[in-house]
Structures are given as structure tokens and as C-alpha cells.
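Trainee: pasting the sequence and the predicted model now:
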Amino acid sequence: MPFTLATWNINSIRLREGLVKRLLTEEAPDILCLQECKSPVEKMPLATFRALGYGHVVARGQKGYNGVAILSKLPLEDAGDMDFAALGHARHVAARLENGVTIHNVYVPAGGDVPDRMVNEKFGQKLDFVSEMRDWFSDNRPDRAILVGDLNIAPREDDVWSHKQLLNVVSHTPVEVDHLGQAQEAGGWVDVTRADIPAGKLYSWWSYRARDWDAADKGRRLDHIWASSDIAGAAHGSRILRAVRGWEQPSDHAPVLASFDL
């Protein structure tokens, strides 16, 4: 059952309903995982997406913050959620396809502005979230699994516009990169995007603060698609839809896609 999967931090599913509709119409991925939906599930515009063929939905919502949703053309069942770091946030949801593949949709906390947990509680929460995710997947070693989402960490030097200038900036600090690396190793996850595109600068997020984000191109690769080692070889066709960042009233993230022949 070959399928294409996309992940996108939409930054409000209700505000950007039209952009989601456009993506589903123009790109037609079989599965779309959304983060930062900022809406209770009952207020998400799911009827719009069902009309486009995405009749299967597994989601966790929250008023005004967080929120994760999996929209699918393919039948899937709810496979639960985890409250990593006990934050009480809607930041993880899982769904299982009929072929036994489990999809984990994750929205890691951004971590605030100061990379010091002693003075910034949010940074500590971010590290704890990733640590608990590491421990959970170590104890529940994934097989036939895909993990996607806004992980809010750019791990490689070529995942940011300037490694040197961002070493002390939240999302690329050594401690965050180390935590993410441990989580990836503990689960035996393969970074599908970088397996497909092993070299070169690669970004999925550009700040709203830049007057001309495209020309400045000060991006970071914060959005990821991982696969368990037993199915990683079936992944191909990875791409980041940079042009979507330039749509009207866009999210500051661009969708990331990969296909799987399973």
C-alpha cells in the first residue's frame, strides 16, 4: 500500500482552513499531519477536508494552543496519545493504518527564548518532553512506525542558515541537538528527509520577523519525518514545499513530504 505523507505546522487550522484545502487539492497527499491546530477537535473544519476525500481523522485539540491532527484518505484507527512531560498539552496523537503502520504526530514545545532551564521554565519543559519521548520509545521500541511533526529542533549544521550564529539560539543549541539525537537513537528512527537529501542546506521554517523571508533565507529545518529502521528503506521522494511559505497569510512553516512503498 504505497502512500504519500505530509507534515505541516499550520499555526491555526481554522484561520488557515483555506491553505489546508489548497494543499490537499494541489498536492493530494494520502495523509496530512498537522500541528499547532489551536482548536478543540469539535471546532476544527473537518467537514471541509472530508469533502475533499479526507474522511478519516484522528486528532487531539485544545482551545487557542497546541493541537495535533491526522487527516487521511486511507482508513486508520486511533492509537492513543502521550502527555510527555505531563504538561497537559495536546502535543501527540497516534493512528494506525490497516497495513499495521503506526503514525505518531508530535509537536515539541518551542522552548521560549532563553536556552537556560534555570531561568526559563519553557526550555526545561522542552528538554523534559524530548527526554520522556526518548524513554517511551526506548521502552516501546517502534516497528512499522513513522514519527512526524514540528520537533522544534534543527539538528544538523546544514539545517540552519548559520550554525555559528545559532549555537546559542533556542532550536539549535547543543543540549537540544543532543536530546533529539538521543530520542532518535533510542527509537531506532531514521531521518527520512536527510536519508533522501543527505547534503546541503535544508529548511522548513522561516521567521515572520523577516521583512522578506525568501530573500533573507534565514531558515531552520524544524519539521521532520522519521521512520523505524524496518521500513525506512521503503521511503523515498522527500521534499519540502518551500513555495507554500509564500502563500497569502501563511504559516511560518512549510509542509514536508515523503512517500512510502509499503
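Mentor: Thanks, I have it. Numbers count the residues shown, from 1 in each chain.
Trainee: CA atoms for contacts and neighbours, from now on please.
Mentor: Fine.
Trainee: can you get me the start-to-end distance on stretch 38-52?
Mentor: Stretch 38-52 has an end-to-end distance of 22 Å (C-alpha to C-alpha, to the nearest Å).
Trainee: which outside residues touch it?
Mentor: 11-14, 17, 21, 24-25, 55-56, 59-67, 71 (C-alpha atoms under 8 Å, 6 or more residues apart in numbering).
Trainee: want to compare, so here's the second one:
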Amino acid sequence: MWERVPEHPRGRVKVRTIDRTKHPMHLTLTTWNINSVRLRIDLVARFLKAQRPDVLCLQETKCPDDAFPLKRFHRLGYEHIALNGQKGYHGVAVVSKLPFDASNIRTFCDKIDSRHVSVILGGEAGLAAPLVLHNFYVPAGGDIPDPALNPKFAHKLQFLDEMKGCAPLHPDNGDRHVLVGDLNVAPHENDVWSHKQLLKIVSHTPIECEKLLGVQDRGNWVDIARARIPMSEKVYTWWSYRAADWVAANRGRRLDHIWVSEALRDGIRDFRITRDARGWERPSDHVPVTAVIEV
């Protein structure tokens, strides 16, 4: 990869090559369910200007591809964008400062509902070896945790089953894969404000937790949040709009995830949740979740 290096105050530059085998690259990656990218583009811009991740994965963009605010992202320095959107519902996007070698979309449950997009970062991005990045928006599942009574919950369970059974989603030994997104399940006791009170609430029911952890186990994925934060500590990425004072109530859930393949486990350098974003004007009910990975 080439890098421009200042030579002296008059602004002339020299160019040097970077050997990525000697100078590993740190990839900063953020996932965020934005709950309408056009409505909240100013919040996205605020975050990008402050944090400058290399790659931003958005869920619930809620707009068709031809209405996505490409020009705004380009002005912010994010010129490489992979989209899978639809009008008014769902939608995912990968927005990057780094170019992609390829992109792909998968469908699940025989539905065309814009819940997945993947990209490959490789030589074009200056990586020594390819990295596959999957961005997901798993169905929320409605309010009734009974697939016989609630088709939305049945869809969610089927979606998780298909994720587990989809071999290309799961890395082989040595593969460099990252899976992120709003997975709409808080799988561990301290991923919710009250384990006992939420056992019959969609997003934390035993069957959902079992199925999501089954996806994780199938690919031997590393859940970065729980690799960095003890299971005994509460961790949230979502706070309901229904709370009059979300800070005082603090009834959160960890619905947004970043997983890496075993080959990247030793490269995890940082993990952070931008909790303050929940208090911004007209916010999403989810907040940005960021990891730094040596690649």
C-alpha cells in the first residue's frame, strides 16, 4: 500500500511503500442500527467526524438504494458503499473509507427483505490477506414469543436457523471473518437489565438465546464484547423509546454485536460502546458499537 509522507513545511511530499507484514493495519469498525439513515444522517455525520472509523455498518436504513445519502457520505470521506435497502423497512449498508474487493447479498427464509450485505476487504484496502465482513439485521420478532401465534417470531427463529446452517457464513481455520449487526438477541444474563423479568420477552427468551449461541458456536465465532468485558458485568447497546427517562431507568439490552473468527482473536485491540449517542437529539434507540482489530 502507498502512503504520502510530509517532507518539509512547504508541502512537498515523498511516497513510500508500507509492508503490511511488518506494519500491521488496525481496522476500526463500527456497527449501528440507525433507525432511518436519512432521518438521522446528521447524527451519523456527527459520529463519523468525531470517531472516524474505517468502516461503518448500518442497519435499519429504511430507504431504497437510489435514495441512500451517498453524496453526504462521500463528503465525509466514505466513498466506498455497499447497499441492500428497501423503502421504509429494514435495510443494511457498509460505508467505508477503504475500497472493497467484492460485495455480496444473501437472502433468508425465502424473503427479499434486505437483512444482509457482505464485503471483502483485501488488496485494494491494503490488507495482507482478505477479510470477509458480514453485516446483519436479524428480524426483531414481534411481541409474542410463540411461533404458533406470532408469524414474526417464527420468522426470527427460522432466520437464526438458516444463519447457523449457511456454511459460507462460518469461517474455516485460518479464515479472517467478521460478523456484525443488530442481531436482536441479548444472549447472556447480563446482556439485559433483568434476566428473570425478560425470560418471556422477545430478544431474551431461552429459545432465541440458544439459537443465536448456536450460530456463534457453529462458526467458532469470538464475541468481542464478552471477550473484553466479564460476563458478570452488565452491557447494553439499546434502550427503549418507551422509557420517559432512559438514563434513570437504564433498562437496556445488548442487541448489537461484533464477532470475529478465531484467526482474528489475538488481533482484538479495543472495544467501546458510544452510550452518549442515545441522548442525542432525536436518537436511534441503538448506539454505535466499535471494535479495533489488528488485521
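Mentor: Yep, that arrived. No experiment lies behind these values; they were computed from the predicted model shown.
Trainee: quick TM-score on the pair, please.
Mentor: The TM-score (TM-score structural alignment, normalised by the length of the first structure) is 0.98; 262 aligned residues with a C-alpha RMSD of 1.1 Å.
Trainee: quick one on the thing from earlier: mind listing which of the contacts of stretch 38-52 of the first structure are in helices?
Mentor: Judged by DSSP state H, helices contain the following of the contacts of stretch 38-52 of the first structure: 17, 21, 24-25.
Trainee: which of these ranks first by neighbour count?
Mentor: When neighbours are counted by other C-alpha atoms under 10 Å, L24 leads those with 20 neighbours.
Trainee: tell me the contacts of whichever residue in the second structure pairs up with A210 of the first structure?
Mentor: For A210 of the first structure, the aligned position in the second structure is A243, judged by TM-score structural alignment. Neighbour list for A243 of the second structure: A249 [criterion: C-alpha under 8 Å, 6+ apart].
Trainee: check which helix or strand A243 of the second structure maps to.
Mentor: A243 of the second structure belongs to no helix or strand when elements are defined using DSSP states H and E.
Trainee: what range does stretch 257-275 of the second structure cover in the first structure?
Mentor: Across the first structure, the stretch matching stretch 257-275 of the second structure (TM-score structural alignment) is residues 224-242.
Trainee: check which residues of the longest helix along the first structure are buried.
Mentor: Ranked by number of residues, the top helix in the first structure under DSSP H is helix 121-139. Buried residues in helix 121-139 of the first structure, counted by 16 or more other C-alpha atoms under 10 Å: 122-138.
Trainee: and what of stretch 215-225 of the second structure?
Mentor: Of the residues in stretch 215-225 of the second structure, those buried (16+ other C-alpha under 10 Å) are 215-216, 218-225.
Trainee: for stretch 22-41 of the first structure, same thing?
Mentor: By neighbour count with 16+ other C-alpha under 10 Å, stretch 22-41 of the first structure contains the buried residues 23-24, 28-41.
Trainee: first residue to last residue on stretch 7-25 of the first structure, what's the distance there?
Mentor: Its first and final residues considered, stretch 7-25 of the first structure spans 15 Å by C-alpha to C-alpha.
Trainee: same thing with stretch 136-145 of the second structure?
Mentor: For stretch 136-145 of the second structure, the first-to-last residue distance is 21 Å (C-alpha to C-alpha).
Trainee: kindly report the same for stretch 261-278 of the second structure.
Mentor: 29 Å.
Trainee: cool, stretch 146-159 of the first structure as well?
Mentor: Start and end residues of stretch 146-159 of the first structure are separated by 21 Å (C-alpha to C-alpha).
Trainee: let me see the contact set for the counterpart of Q35 of the first structure in the second structure.
Mentor: Alignment note (TM-score structural alignment): Q35 of the first structure maps to Q59 of the second structure. Contacts for Q59 of the second structure (C-alpha under 8 Å, 6+ apart) come out as 31-35, 90-93, 115, 135-137, 181-182.
Trainee: how does it look with 6 Å?
Mentor: By C-alpha atoms under 6 Å, 6 or more residues apart in numbering, the residues touching Q59 of the second structure are 33, 91-92, 137.
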